[in-house]
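> Turn this into a model:
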Amino acid sequence: MSITGENIIGFTTSATGTDQLRAYDPVSNATLPEIFTIATGAEVELAVNKATTAFRAYRHTSPEVRAVFLETIATEILAIGDPLLERAVAESGLPLARITGERMRTVTQIRLFAAVLREGSWVDAIIDPAQPERTPLPRPDIRKMLVPLGPILVFPASNFPLAFSTAGGDTAAALAAGNPVIVKAHESHPGTNELVSVAIQKAAQQCGMPDGVFSSLTGAGPALGQQLVKHNGIKAIGFTGSFKAGMAIFDAVTQRREPIPVYAEMGSVNPVLLLPAKLATAAEQVAQQYAASITMGAGQFCTNPGLLITLAGEATEKFAAALQQQLHSIAAGTMLNPAICYHYYENREQLARRKGVQTLVSGASQVAQTKGAPALYRVSGQHFLASEELQQEVFGPSSLLVVCADEKELQTVLSQLHGQLTATVMAEPEDLQQFAVALQLLADKAGRIIFNNVPTGVEVGYAMHHGGPFPATTDIRSTSVGASAILRFARPLCFQDWPQQLLPDALKDGNPLNIWRKVNGEITRDAVSK
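Prediction:
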């Protein structure tokens, strides 16, 4: 499959603009040859208009039709074969094994949403049948369910060129809910984006979807994204990236005549609470475990453990020494692009200069080779509390060890943490009762709590929640991974005294979809009895 550099707009391609960009290979430190044309304002209008028109038909497609569409997307992505893997490797610097696994994760989450559609209860159908004989006033027939929003704008992530990108969780969830999608392609992997976009385009045509159900536009810098964000035709936004970019999108939306939901995942330092009994019995084992987690993928995970919090003591000193030794032995890893690599070294140098911060590991800069060397810093709980900047994310293979003087200081540190995607507890059973207050303080700050494991790695399934309190995300209630991600792209609609023939199938008396519903307050699959 050749790469043309054109924008995908519904069932057509377009390249009317004069501005262009090229992708960069961080391993060879060379620009890739293909030229991509940046979308113009007219192409933005065309994509949004097509999506708006497509929504009128797509919103009424059956769950089965949309499930088949999603499964066809998954099949078309796999059909690209090695060229997709090779291109994603070239544009990200990530190893082939990682990209191969990520492709299967992408396909798995698409298929998960197909299963969610077939099971059907996600629409939250609730029926309160009429009670005309009720006194003193009759009860009307009231029925409620979730319905799609309209065209959704998706901003892919730099660190997952497949799973959090063009056909990633945001796109799959939005399409599953019945919404057209417009992707603003990530400028770090435009070739990967085009290959996947064409696969989605093919699937849409094969399945008889309306023209405009999916589009992908290329842009450099914030201009295209801001134009799309402010367009009245866009009804919700999914974003994965930095705090700065996420807040720029959020702020722009608040200035619209019609504000819309922004589901922005903006990173996290993912605190790890290392409790005394655990370090006393397994300091070296935990150090080895966390050295691997800190440096996995050159530290370029939103769940990278960037903050290690513990109490002063002999076990902590043993752990710190073992972690230093482990990190010294790990080679620098290729980072996603030169800008990310540059900011990694810049941010860790700023961290090292903060008052009270001690450098334990600081691998020499390899910014010229686009490689991130491991780093580890240490600070007292007192100094940590005095500087909010110490909570800022250093995106890369770096972590900060916070050593608290006593349990009271530990609790204060935990209570002052920002919102997080994850929080982890490394503990023995005897730790759990003694530090019950600390555990609750930690749980209050995160969307997912992990016990005796590492935060890197996010399972795709029904129970997963990948979100958290601000500033980890802009909406504490939402997740970007797992079956519940579909809920972000739907809204409740209540039908009162509506004729049976005009009701959605999910709300009809006979329950033709055979889904679980709440009728008169009870969960059932039964038909509504008269």
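> switch to C-alpha atoms for all contacts and neighbour counts from now on
Will do.
> ok, residues contacting the longest helix along the chain?
With secondary structure taken from DSSP state H, the chain has its longest helix at helix 96-119. Residues outside helix 96-119 that contact it (Cα atoms under 8 Å, 6 or more residues apart in numbering): 63-64, 66-68, 70-71, 73-74, 77-78, 85-86, 88-89, 122, 160, 162-163, 167-169, 172-173, 176, 460-461, 482-483, 486, 515.
> Can you tell me which of the residues you listed are buried?
63-64, 66-68, 70-71, 73-74, 77-78, 85, 88-89, 122, 160, 162-163, 167-169, 172-173, 176, 460, 482-483, 486, 515 (16 or more other Cα atoms under 10 Å).
> Can you classify the spatially closest residue to residue 438 that is not a sequence neighbour as helix, strand or coil?
When the adjacent residues along the chain are set aside, residue 438 lies closest to residue 411, with 5.5 Å between them (Cα to Cα, 6 or more residues apart in numbering). State at residue 411, reduced to three classes by DSSP: H, G, I helix; E, B strand; the rest coil: helix.
> Please give me every residue in contact with residue 411.
437-438, 441.
> In helices, which of the contacts of helix 96-119 appear?
Using DSSP H, the contacts of helix 96-119 in helices are 63-64, 66-68, 70-71, 73-74, 77-78, 85-86, 88-89, 169, 172-173, 176.
> mind listing the strands for the stretch 201-350 of the chain?
214-218, 236-240, 262-265, 271-274, 307-311, 333-334 (DSSP state E, counting those that start in this stretch).
> for the stretch 401-530 of the chain, same thing?
Under DSSP E, counting those that start in this stretch, the stretch 401-530 of the chain gives strands at 420-426, 446-451, 490-496, 517-519, 522-524.
> what's the third one packed up against?
To tie it back to what came earlier, the one meant is strand 490-496. strand 142-148 (3 or more Cα pairs under 8 Å, 6 or more residues apart in numbering; DSSP states H and E).
> ok, and what's touching the strand it packs on?
Counting by Cα under 8 Å, 6+ apart, 59, 123-130, 177-179, 489-497, 506-507 sit against strand 142-148.
> if I look at the residue nearest to residue 438, how far off is residue 493?
Using Cα to Cα, to the nearest Å, we find residue 411 at a distance of 44 Å from residue 493.
> who are the neighbours in contact with residue 184?
153-156, 216-219, 224-225.
> Here is the second sequence; please produce its structure so I can put it next to the first one:
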Amino acid sequence: MSMYTLKGVSLIGEDPASTSGSEFHAVDPGSGEALAPVYRSATAADIERAVQLAAGASAALAQTSGAERAALLRAIADELEAARADFEALVPRETALPQARASGELGRTTGQLRLFANLVEEGSWVDARIDRADPARQPLPRPDLRSQRIALGPVVVFGASNFPLAFSVAGGDTASALAAGCPVIVKAHPAHPATSERAGAAIAAAVQRCGLPPGTFSLLFDAGHAVGAALVQHAQVSAVAFTGSTAGGRALMDLAAARPQPIPVYAEMGSINPVFVLPAAAQVRAEAIATQLHASVLQGVGQFCTSPGVFVIPAGGDGDALRDALRARFADSAAAVMLTAAIAQRHAQGAAQLGAHADVAALVAPVQKAGCAQANLFEVSADAFLRDPHLQEEVFGPTSLIVRTRDAAQMLQLAAALPGQLTVTLLADEADYAAAAPLLLQLPRNAGRVLMNGVPTGVEVCAAMVHGGPYPASSDARSTSVGTAAIERFARRVCYQNVPDALLPPALQEANPLKIARLVDGVMQR
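Take a look at the predicted model:
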């Protein structure tokens, strides 16, 4: 099947780890069959060796040029593309995602690696700022002050369950951390270890090809949480990146905060991604909106972090027509296999809890088959939704809740009460713009991305993208895990005062040898 021979052990630098750890294996989500090979969890000795290698590589990697880091990122992209046949076989086997999804996600993964390569090769991302000395300033002279971003140090990345390539071993967190000059230790997701191993082997080959220290990258396996917890608490780890549930992200945040020297955890967590349908839009294009929203919810069996889980629509006849159109489409949805049996079970439990709520009406609530999910649709009044915070929690999978609002004032009240979100969406026609304006003032306070007349599934990888939001959507609303601004998570500012020009980093030298954009005495120049 795969041209690469799977080894079933962690990869530490250039070497495989010990084979003494506890055993586990991937499971075919459709059949429940155990998949070969058997994997070994990393041991305490493996963890220590990976962290020490990363710590040893940290200074050298931080001092590499933008061109050297760009070469690494492009080499990783090349190695991943060379393994396309392996990924197209492994991903469907371990995740039940189709081969086309594996191919598309591989393209996204290599694309974001090359995007970061372009960013660091150009170099202005370090945000160099220079305030030259002013010895004549009164009442005191001003010293020469120059600052830029530098790499934080070793970063631990947790692979995500729902994107086995783009948010996993070689995904955006790894790409942005390596671009910043940070060594990376990935804790692989146990649901797709073979996919993770193949991606890890590609990265290790690229590191070796570029002549970088072996500690630049390591990959550790574990069926549970012990390895991840040990990594987050290790004194030589400088930051953590995580994509997953609110409970998982919160646990890592608490571990990191309890350390003698706390470190940042950049966690992308839960979101219900509400869609607000304004009255004119509901009246004019109910059928089209229902088709659009249904397709968004069902994409990837509802296992996108941006899947819309709440539809806020007006009361009255136009809202009824939209509700009925949504109900017809949800009722006609086929069951599909979810990523893991545990995810399917949690989805079924979440849907059952919604259906059992005294204020919630079940519009479409089919019997869930083990390992699979079928679309669920529920309805509740805005009054009940506002009263009960549990109704505002994510049900990960193809389940959505319609919330009916009396008028524009209540829609705005609901918007203001929302917990932090990755996305909020407005579906509005021109006749709705007066009602949309106050919502567009409020909703940026609740979410990292505000959309109009689209769907939130589909996150463009580009300079302007924000994939994050106020807690609990993410642990730090100032950051993004997608797009080139993601590199800022793994760097910190350092100011050099009265340091001789010859001893300054190239980005801060007077002659600007890197030819980057810099803020000099308050004026942006190149």
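> Identify the residue spatially nearest to whatever residue of structure 2 lines up with residue 74 of structure 1, adjacent ones excluded.
With TM-score structural alignment as the criterion, residue 74 of structure 1 lines up with residue 77 in structure 2. Nearest non-adjacent residue to residue 77 of structure 2, counting by Cα to Cα, 6+ apart: residue 110, 4.7 Å away.
> buried set for stretch 49-69 of structure 1?
Across stretch 49-69 of structure 1, burial judged by 16+ other Cα under 10 Å covers 49-55, 58-59, 63-69.
> Straight-line length of it, end to end?
22 Å.
> ditto for stretch 10-22 of structure 2
End to end - Cα to Cα - stretch 10-22 of structure 2 spans 12 Å.
> Run through the residues that contact the aligned residue in structure 2 for residue 504 of structure 1.
Aligning on TM-score structural alignment places residue 504 of structure 1 opposite residue 505 in structure 2. Under the criterion of Cα under 8 Å, 6+ apart, residue 505 of structure 2 has no neighbours.
> Residue 505 of structure 2 and residue 212 of structure 2, how far apart?
20 Å.
> And for residue 189 of structure 2?
Residue 189 of structure 2 is 26 Å from residue 212 of structure 2, by Cα to Cα.
> Looking at the two, which has the bigger crowd around it?
residue 189 (22 against 19; other Cα atoms under 10 Å).
> how about the more buried one, what's its match in structure 1?
In structure 1, residue 189 of structure 2 lands on residue 186 (TM-score structural alignment).
> By neighbours, which of the contacts of residue 411 of structure 1 wins?
With neighbours taken as other Cα under 10 Å, the top of the contacts of residue 411 of structure 1 is residue 438, carrying 22 neighbours.
> hang on, that one packs against residue 414?
Yes: between residue 438 of structure 1 and residue 414 there is a contact at 7.0 Å, judged by Cα atoms under 8 Å.
> which residues sit in contact with the equivalent of residue 359 of structure 2 over in structure 1?
Matched to structure 1 by TM-score structural alignment, residue 359 of structure 2 sits across from residue 356. Residue 356 of structure 1 makes contact with 379-380, 383 under the criterion Cα under 8 Å, 6+ apart.
> Checking my notes, residue 356 of structure 1 in a strand, right?
No: according to three-state DSSP, residue 356 of structure 1 belongs to no strand; its state is coil.
> how far away is the alignment partner in structure 2 of residue 93 of structure 1 from residue 169 of structure 2?
The criterion is TM-score structural alignment: under it, residue 93 of structure 1 has residue 96 as its aligned partner in structure 2. The spacing between residue 96 of structure 2 and residue 169 of structure 2, counted by Cα to Cα, is 19 Å.
> can you check residue 257 of structure 2 too?
On the measure of Cα to Cα, residue 257 of structure 2 and residue 169 of structure 2 end up 25 Å apart.
> which non-adjacent residue is nearest residue 510 of structure 2?
That would be residue 501: by Cα to Cα, 6+ apart, it lies 6.7 Å from residue 510 of structure 2.
> Distance-wise, check residue 143 of structure 1 relative to residue 518 of structure 1.
Going from residue 143 of structure 1 to residue 518 of structure 1 by Cα to Cα gives 10 Å.
> List the residues that are in contact with both of the two.
125-127.
> ok, the residue nearest to residue 510 of structure 2 touching residue 507?
No: contact criterion Cα under 8 Å: residue 501 of structure 2 and residue 507 do not qualify, at 10.8 Å.
> Of the two, which one has the most company?
Applying other Cα under 10 Å to residue 501 of structure 2 and residue 507 shows that residue 507 carries more neighbours, namely 24 against 12.
> Would you enumerate the residues in contact with the more buried one?
By Cα under 8 Å, 6+ apart, the neighbours of residue 507 of structure 2 are 126, 128, 148, 513-514, 516.
> I'd like these as CSV, with distance to residue 449 of structure 2 appended.
Below are these laid out as CSV (distance: Cα to Cα, whole Å):
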residue, distance to residue 449 of structure 2
126, 25
128, 28
148, 28
513, 37
514, 33
516, 29
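> And the residues you listed, which is closest to residue 373 of structure 2?
Checking these against residue 373 of structure 2 with Cα to Cα, the nearest one is residue 126 at 45.4 Å.
> In structure 1, what residue corresponds to that closest one?
So, by TM-score structural alignment, residue 126 of structure 2 is matched to residue 123.
> can you tell me which residues contact that match?
145-147, 506.
> from these, which two are the most distant?
147 and 506 (10.6 Å).
> I'd like to know how many residues surround residue 5 of structure 1.
For residue 5 of structure 1, using other Cα under 10 Å, the count is 21.
> That one and residue 33 touch, don't they?
No: under the criterion of Cα under 8 Å, residue 5 of structure 1 makes no contact with residue 33, lying 10.6 Å away.
> Including distance to residue 100 of structure 1, could the contacts of residue 184 of structure 1 go into JSON lines?
Shown next, in JSON lines, are the contacts of residue 184 of structure 1 (distance: Cα to Cα, whole Å):
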{"residue": "153", "distance to residue 100 of structure 1": "26"}
{"residue": "154", "distance to residue 100 of structure 1": "23"}
{"residue": "155", "distance to residue 100 of structure 1": "22"}
{"residue": "156", "distance to residue 100 of structure 1": "18"}
{"residue": "216", "distance to residue 100 of structure 1": "23"}
{"residue": "217", "distance to residue 100 of structure 1": "25"}
{"residue": "218", "distance to residue 100 of structure 1": "25"}
{"residue": "219", "distance to residue 100 of structure 1": "27"}
{"residue": "224", "distance to residue 100 of structure 1": "30"}
{"residue": "225", "distance to residue 100 of structure 1": "29"}
